[in-house]
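Enquirer: no FASTA, just this:
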């Protein structure tokens, strides 16, 4: 299993807004040694100093601002680099309907490929993160995400949100095997597998976590909770314990 185990900080968006340093300190105390920010433009230098002091690696960063016409892409790439990573990930931002037909997938791929060229000039590699709407549509019996990846330049990677893929009806281990080496990171999540219901700790829901990890053995493991009914830190602690146990199984 790839290590260290990371956390997408959107999980703790409220806590991060209230007290970033205390939140990151708590994650380190839980045993996490890596994080994935969701807004690289929010004081990247200060974030890096805190992360370095706590021994936290920045695995990658979401970079939604790359699709904002009011934001200069170079500023985003520079911020990602300042965080200490060379992986910038676009977490959606395209119309859902674009994933229901080939023309829409081509337009999406063209935009991502163009951004990837810009990113490469700054020493950054571009990735894309799925939700349910890139997986649920099928074209000639294949998930839209599988078709999209064939239209992307080879340097564009995927961060597969395994839970959203399952909610969309995919056999997640089979999907990961199909996507192969294009998958550099996984969002590892668990829960009832029902759209709109809260996530649980990893290992306490319906997801076949061990099979998923085995299907993408070299990918980063990044825990994320879109929502959580219980204590978020307790849920993250249980998730870390589950993934650590699977690593040593």
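Expert: All right, it came through fine. Please read these numbers as outputs of a predicted model, since none were measured by experiment. Numbering: from 1, shown residues only.
Enquirer: make it CA atoms for all contacts and neighbour counts henceforth
Expert: Fine.
Enquirer: Which parts of this structure are helices?
Expert: 13-18, 20-29, 44-54, 73-83, 102-121, 144-151, 162-167, 172-179, 209-215, 232-247 (DSSP state H).
Enquirer: Please identify which of the ones you listed is closest to residue 63.
Expert: Across the helices of the chain, residue 63 has its closest neighbour in helix 73-83 (7.1 Å, Cα to Cα).
Enquirer: what's the spacing between that closest one and its chain's center?
Expert: Here helix 73-83 is found 18 Å from its chain centre; the criterion is Cα atoms, centre = their mean, to the nearest Å.
Enquirer: That one to helix 102-121, inter-axis angle?
Expert: 60 degrees (axes from the mean of the first three to the mean of the last three Cα atoms, to 10 degrees).
Enquirer: Second structure follows, compare the two:
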């Protein structure tokens, strides 16, 4: 299996807030070859770039803002510093309302197309990271279809398969629909329960956490991770992520790493 194994650093945000360097070293010691930054709590991008280089950690993907508006050059410069090739956003401008009507989705697609054209000058691609709103129907068609139809295949989509399932969609079918857009994929596990028409969220100190949802180490929940892996023929980077966890997060990340590597979802260093 040539797929790379990464971890979304938002998962370990509390550890990183306490000691960023120590947290990243733990991630490296587990065997991860890649990390997916989502900001640098108590740290800087410059220091993180040096630390990643020392530990031979690549950061090909990140979560952040699209390179548009007055900050677009700064966003690209930071991406270049870190060796980022794919910028994803899980909260595009106007989210979630931007996925609640056809006109709003088309306007959002225009924004992504603008960002993609600018980023392409630097060898960088942009993409969306889904939650459940993108899975809902609008006029009898999934919201994501309007977006995909209005953007070229070079505008990527980082599927979060937990939220695909929570949105009532078939994970394998959705991954297949994305095709070559699915360069990176979040293999998130947990208890989804009955799918909902709308995702209810609450604001906590740690950010957005879904109500009545439970996130678990890979292999301990009900998300069909192995089916997703089989369907993800165009996916190069498999990302571990837990939005939250009722236990030790670093231990959950370690368990997920072991599950990924033992089941050939991705290959690590250990």
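Expert: Arrived safely, thanks for sending. The model shown is predicted, which means the values in this text are computed figures rather than measured ones.
Enquirer: Of the helices of the first structure, which stretch is the most buried?
Expert: Across the helices of the first structure, averaging neighbours per residue (mean count of other Cα atoms under 10 Å) puts helix 162-167 on top, at a mean of 25.
Enquirer: Show the secondary-structure elements that that helix is packed against.
Expert: Using 3 or more Cα pairs under 8 Å, 6 or more residues apart in numbering; DSSP states H and E, the elements in contact with helix 162-167 of the first structure are helix 172-179, strand 183-188.
Enquirer: Can you tell me what sits against stretch 224-239 of the first structure?
Expert: Stretch 224-239 of the first structure has contacts (Cα atoms under 8 Å, 6 or more residues apart in numbering) with 7-12, 27, 30-31, 187-189, 198-203, 223.
Enquirer: coming back round to it: let's have the helices of the first structure in TSV, adding distance to residue 90 of the first structure.
Expert: Output for the helices of the first structure, formatted as TSV (distance: least, Cα to Cα, whole Å):
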stretch	distance to residue 90 of the first structure
helix 13-18	18
helix 20-29	23
helix 44-54	17
helix 73-83	11
helix 102-121	9
helix 144-151	14
helix 162-167	16
helix 172-179	18
helix 209-215	22
helix 232-247	24
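Enquirer: which residues sit in contact with the residue lying farthest from the centre of the first structure?
Expert: Here the first structure reaches farthest from its C-alpha mean at residue 140, the gap being 27.0 Å by Cα atoms, centre = their mean. By Cα under 8 Å, 6+ apart, no residues touch residue 140 of the first structure.
Enquirer: before we move on, back to that, out of the helices of the first structure, nearest to residue 3 of the first structure?
Expert: helix 232-247 (8.9 Å).
Enquirer: average distance between the closest one and the second structure?
Expert: Superposing on the second structure and averaging over aligned pairs (mean Cα distance after the TM-score superposition for the first structure), helix 232-247 of the first structure comes out at 0.9 Å.
Enquirer: against the second structure, where does that helix fall?
Expert: Here helix 232-247 of the first structure aligns to the second structure at residues 249-264, judged by TM-score structural alignment.
Enquirer: what sits against the residue nearest to residue 153 of the second structure when sequence neighbours are not counted?
Expert: The shortest distance from residue 153 of the second structure to any non-neighbouring residue, by Cα to Cα, 6 or more residues apart in numbering, is to residue 181 (5.9 Å). Contact partners of residue 181 of the second structure, counting by Cα under 8 Å, 6+ apart, are 153, 154, 155, 156, 157, 158, 234.
Enquirer: got the contact list for the residue lying closest to residue 143 of the first structure once chain neighbours are set aside?
Expert: Leaving aside its chain neighbours, residue 143 of the first structure sits nearest to residue 135 (5.2 Å; criterion: Cα to Cα, 6+ apart). When contacts are counted by Cα under 8 Å, 6+ apart, residue 135 of the first structure touches 143, 144, 145, 165, 168, 169, 170.
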